[in-house]
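Chemist: predicted model, plus sequence, below.
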Amino acid sequence: MSIAVTGATGQLGRLVIADLLARGVAPDAVAAVVRDSGKAADLAAQGVEVRVADYDAPDSLAGAFTAGDRVLLISGNEVGRRMPQHSAVIDAAAKAGVALLAYTSVLGGPAADFTLADEHRATEELVTASGVPYVLLRNGWYTEVYTANLPAVLEHGVVIGNAGEGRVASAARADYAAAAAVVLATDGHENRAYELSGDTAWSFPEYAAVVAELSGRPVAYQDISGEQRLEILTGVGVPAAFAEVLVDVDNAIARGLLAGTSGDLARLLGRPTTTLRETVTTELRGLGALA
C-alpha cells in the first residue's frame, strides 16, 4: 500500500508530499504520480516512487495505482477539460481497488453555484458513485491567489475587484496541503466531506489595509462593476472565457459563498489556520517590500 499523490510536481502536490514525509511516512510508501518524470527527479532522490501517468491519457493511468493505495486526486487546472481528466483517474482508481480516494474539491460543494465550481460538483458525483471509499476535501481559496498579485498592487497602489464587501475565508496553500496529508496518513476519514477554509473571513478593503500597513505604502481597494473588471482583465491579455470566470468568482464572494468558517481545516491541522496577515508578511518579505 502506498499513498499516491497525483499532480505531484505542482505547487499543492509538492507540499502534500513534503508534509507526508515530515509526518514520518516512509519515502518508499509515497508515490508521486506525474506526467514528466524529469520534474520529479528531486522526489525520486528522496526515495519517493515516481509513477508516470497523464490525466489526458487514460491508458497511462492503468499503472498509476495499486490495490490498497490511498490516492489524492488533485483537480486539474484546465477549466473546461477537467471532467474527462477526473473521470479517467477515478475509473483507474476504482479498477485498481484503491482503499481511499481523496479529491480536492471546492468550498460549499453542491451549494457552490458559480462557474468555477461546476466541474468540482460533477466530479464529486463521480467520486461518490465510484464505490471507492472517498474523502471530499472542499478547499476554500488559497491566500496566495491574491498575494501573487502583490507586485502589481504595490506598483499601482490599488486592489481591484467586483466583490463589494464580500468576505473570503482563505488559508495558506500549505494549510490545505497539510490537511490532505492528515487525511491520507491517518484513519477514520472515509466517506466524509470536509469544508476547508481559514478561521477568519476578510474583505478586500481589509486586505488592502493590511498590505498598506505592512508595506508602508498607500494601497486601497477599488470596487468596480463586473463589466468594468472584465474589460480590464481582457485588456491585459486574460482570455475572455477565463476573465468571465474570475468576474463570476467575485460575484460569488459578494454573495458570501467563500466566507464559510466551519473550523474543519483547523481541526484537521490541530492548530489555527495561517492568517491573512501572516501570508502577506511572508510574501512582502520575499519581495523585499516589508516596511
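Modeler: Looks like it came in fine. Numbers count the residues shown, from 1 in each chain.
Chemist: going by C-alpha atoms from here, please, whenever you check contacts or count neighbours.
Modeler: Noted.
Chemist: Val50 should be in a helix, yeah?
Modeler: No - per DSSP: H, G, I helix; E, B strand; the rest coil, Val50 lies outside any helix segment and is strand.
Chemist: tally of neighbours for it?
Modeler: Val50 has 24 neighbouring residues, counting by other Cα atoms under 10 Å.
Chemist: can you give me the end-to-end span of stretch 135-144?
Modeler: This stretch, stretch 135-144, spans 24 Å end to end (Cα to Cα, to the nearest Å).
Chemist: what's the distance between that stretch and the middle of its chain?
Modeler: In terms of Cα atoms, centre = their mean, to the nearest Å, the centre of stretch 135-144 is found 5 Å from the chain centre.
Chemist: Gln85 and Ala177: what is the separation?
Modeler: Taking Cα to Cα, one finds Gln85 at 21 Å from Ala177.
Chemist: and if you look at Ser37?
Modeler: Ser37 is 21 Å from Ala177, by Cα to Cα.
Chemist: ok, second structure coming up, stack it against the first:
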Amino acid sequence: MSIVVTGATGHLGHLVIDELLKQVPATDVAAVVRDEAKAADLAERGVELRIADYNHPETLKDAFHAGDKVLLISGSEVGRRIAQHSAVVDAAAASGVALLAYTGILGGPDADLKLADEHKATETYILASGLPYVFLRNGWYSEVQTENLAPVLEHGAVIGNAGDGRVASAARADYAAAAAAVLTGEGHENTAYELSGDTAWSFAEYAALVAELTGREITYKNVPAETRQSILEGAGVPADFAAILVDVDHAIERGLLARTNGELSRLIGRPTTPIRETLAATLKDTSKDTPKA
C-alpha cells in the first residue's frame, strides 16, 4: 500500500509530497507523473515514480494498486478536466484503492461559478464510483495573486471587477499540508472539507499591502466586466479563460470565496499563512532574480 499523489510535479503536488516525506518513509510514497525527467528530484528522495497521463487512460492502469490512498489533484486544462478526472477515477476503482481524495473548489455543489462546473461533475462521478472519498474543496491560493505582480507593478494598479468582495486565501503549502493530513490520518473517509484561509482580504487592501511592501504607489481599480475582459485578452489571455477569470471576480463580489470557517487551520493544526507573508516571500524571490545594475 502506498500514498499516491497525481500531478506530482505541479506546484501543489510537489508541496504535498514534501509534507508527506516529513511524516512517512519515502518508500510509502508514489508520484504519478507524465514526465519522468521532471520528477528526477522526487526519485532521488526515494519516491516511487509511476508514469501516466490524464489524457491517455490506458497509461493509468498501472498507476494505482489495491489498498493505495490516492490524491487526485485536479488537472490544469480547463475544459478537458471531466474526461481526465473520470479516467483517473475509473483506474482507481478498477485497482481497488482504499481512498480517493480530490482537490475541488470551495463550496462544492453550491459553488455557482464557471470554474466550479468541472469540479462538481468530478465529485458526482467519484460518488457514483462507490470509492471511499475525501473532497478537499480548496479555496483561493494566495500565490494566484502574489505570483502575478509584473502587471501590477508595471501599471501601478491591481485591476479587477470584484468590487468590495473579499477573498479568504491561503498559501498552497497550507492546502498541501491539509491533503497530507488526510492521506496520513484516519477517520476522513466520505467527508467533504471546505478549506479556506483564516482571514479574508479585499483587493483594495491587497493593493495597499503591495504598495507598503514595495514602496510604490499601487491602487485598486475596479472596472466593469467588459473592460476587464478586454484587458485580459489584450494581455494575451484566451477569450474563454478570460471570461472565467471575470466570472471568478463576480463570485468574489458575491462573497463566495470569503468564508472563514477554520476547517483548513484545524486540519493542519496551525493558523493559515497570511497573504502578507506569501507576498513578502514572493517579492524576496523576485528581487533575487532581478539583475543588479
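Modeler: Received, thanks. Not measured: the values here are computed from a predicted model.
Chemist: quick one: His188 of the second structure and Val182 touch, right?
Modeler: Yes - here His188 of the second structure lies in contact with Val182, judged by Cα atoms under 8 Å, at a distance of 6.3 Å.
Chemist: what's the overlap in contacts for those two?
Modeler: Residues touching both His188 of the second structure and Val182 by Cα atoms under 8 Å, 6 or more residues apart in numbering: Val134.
Chemist: quick one, strands of the stretch 101-250 of the first structure?
Modeler: Counting by DSSP state E, counting those that start in this stretch, the stretch 101-250 of the first structure has these strands, from start to end: 134-139, 158-161, 167-168, 192-196, 202-203, 220-223.
Chemist: would you turn those into TSV with distance to Arg285 of the first structure and mean neighbour count?
Modeler: TSV is the format used below for those (distance: least, Cα to Cα, whole Å; neighbours: other Cα atoms under 10 Å):
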stretch	distance to Arg285 of the first structure	mean neighbour count
strand 134-139	26	25
strand 158-161	19	19
strand 167-168	23	26
strand 192-196	27	21
strand 202-203	21	18
strand 220-223	20	18
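Chemist: distance to Thr147 of the first structure added to the ones you listed, as JSON lines?
Modeler: Shown next, in JSON lines, are the strands of the stretch 101-250 of the first structure (distance: least, Cα to Cα, whole Å):
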{"stretch": "strand 134-139", "distance to Thr147 of the first structure": "18"}
{"stretch": "strand 158-161", "distance to Thr147 of the first structure": "11"}
{"stretch": "strand 167-168", "distance to Thr147 of the first structure": "13"}
{"stretch": "strand 192-196", "distance to Thr147 of the first structure": "19"}
{"stretch": "strand 202-203", "distance to Thr147 of the first structure": "14"}
{"stretch": "strand 220-223", "distance to Thr147 of the first structure": "14"}
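Chemist: show me which of Ser37 and Ala177 of the first structure is the more surrounded one.
Modeler: More neighbours surround Ala177 than the other of Ser37 of the first structure and Ala177, with 23 against 17 (other Cα under 10 Å).
Chemist: what sits against that one?
Modeler: By Cα under 8 Å, 6+ apart, the contact list for Ala177 of the first structure reads Leu12, Gly13, Leu15, Val16, Asp19.
Chemist: among those residues, which one has the most neighbours?
Modeler: Neighbour counts for those, by other Cα under 10 Å, peak at Val16, which reaches 26 neighbours.
Chemist: distance check, it against Ala209 of the first structure.
Modeler: Taking Cα to Cα, one finds Val16 of the first structure at 32 Å from Ala209 of the first structure.
Chemist: same deal with Ala241 of the first structure?
Modeler: From Ala241 of the first structure to Ala209 of the first structure the distance is 31 Å (Cα to Cα).
Chemist: try Ser225 of the first structure
Modeler: According to Cα to Cα, Ser225 of the first structure stands 21 Å off from Ala209 of the first structure.
Chemist: okay, these two: which has more neighbours?
Modeler: More neighbours surround Ala209 than the other of Ser225 of the first structure and Ala209, with 18 against 14 (other Cα under 10 Å).
Chemist: which one in the second structure is aligned with that one?
Modeler: In the second structure, Ala209 of the first structure lines up with Ala208, judged by TM-score structural alignment.
Chemist: which residues touch the helix or strand where Ala31 of the second structure lies?
Modeler: Following DSSP states H and E, one finds Ala31 of the second structure within strand 29-33. Here strand 29-33 of the second structure makes contact (Cα under 8 Å, 6+ apart) with 2-9, 17, 20-21, 39, 42, 47-53, 63.
Chemist: stretch 126-135 of the first structure now?
Modeler: So stretch 126-135 of the first structure is contacted by 87, 90-91, 94, 97-103, 183, 189-194 (Cα under 8 Å, 6+ apart).
Chemist: just how off-centre is that stretch within its chain?
Modeler: 20 Å.
Chemist: onto which residues of the second structure does that stretch map?
Modeler: Under TM-score structural alignment, stretch 126-135 of the first structure corresponds to residues 125-134 of the second structure.
Chemist: and the helices in the second structure?
Modeler: 11-21, 40-44, 81-95, 117-129, 142-146, 150-155, 172-184, 203-214, 225-234, 239-253, 263-268, 275-289 (DSSP state H).
Chemist: in the last one, which residues are buried?
Modeler: When you say that, I think you mean helix 275-289 of the second structure. Ile275, Thr278, Leu279, Ala280, Thr282, Leu283 (16 or more other Cα atoms under 10 Å).
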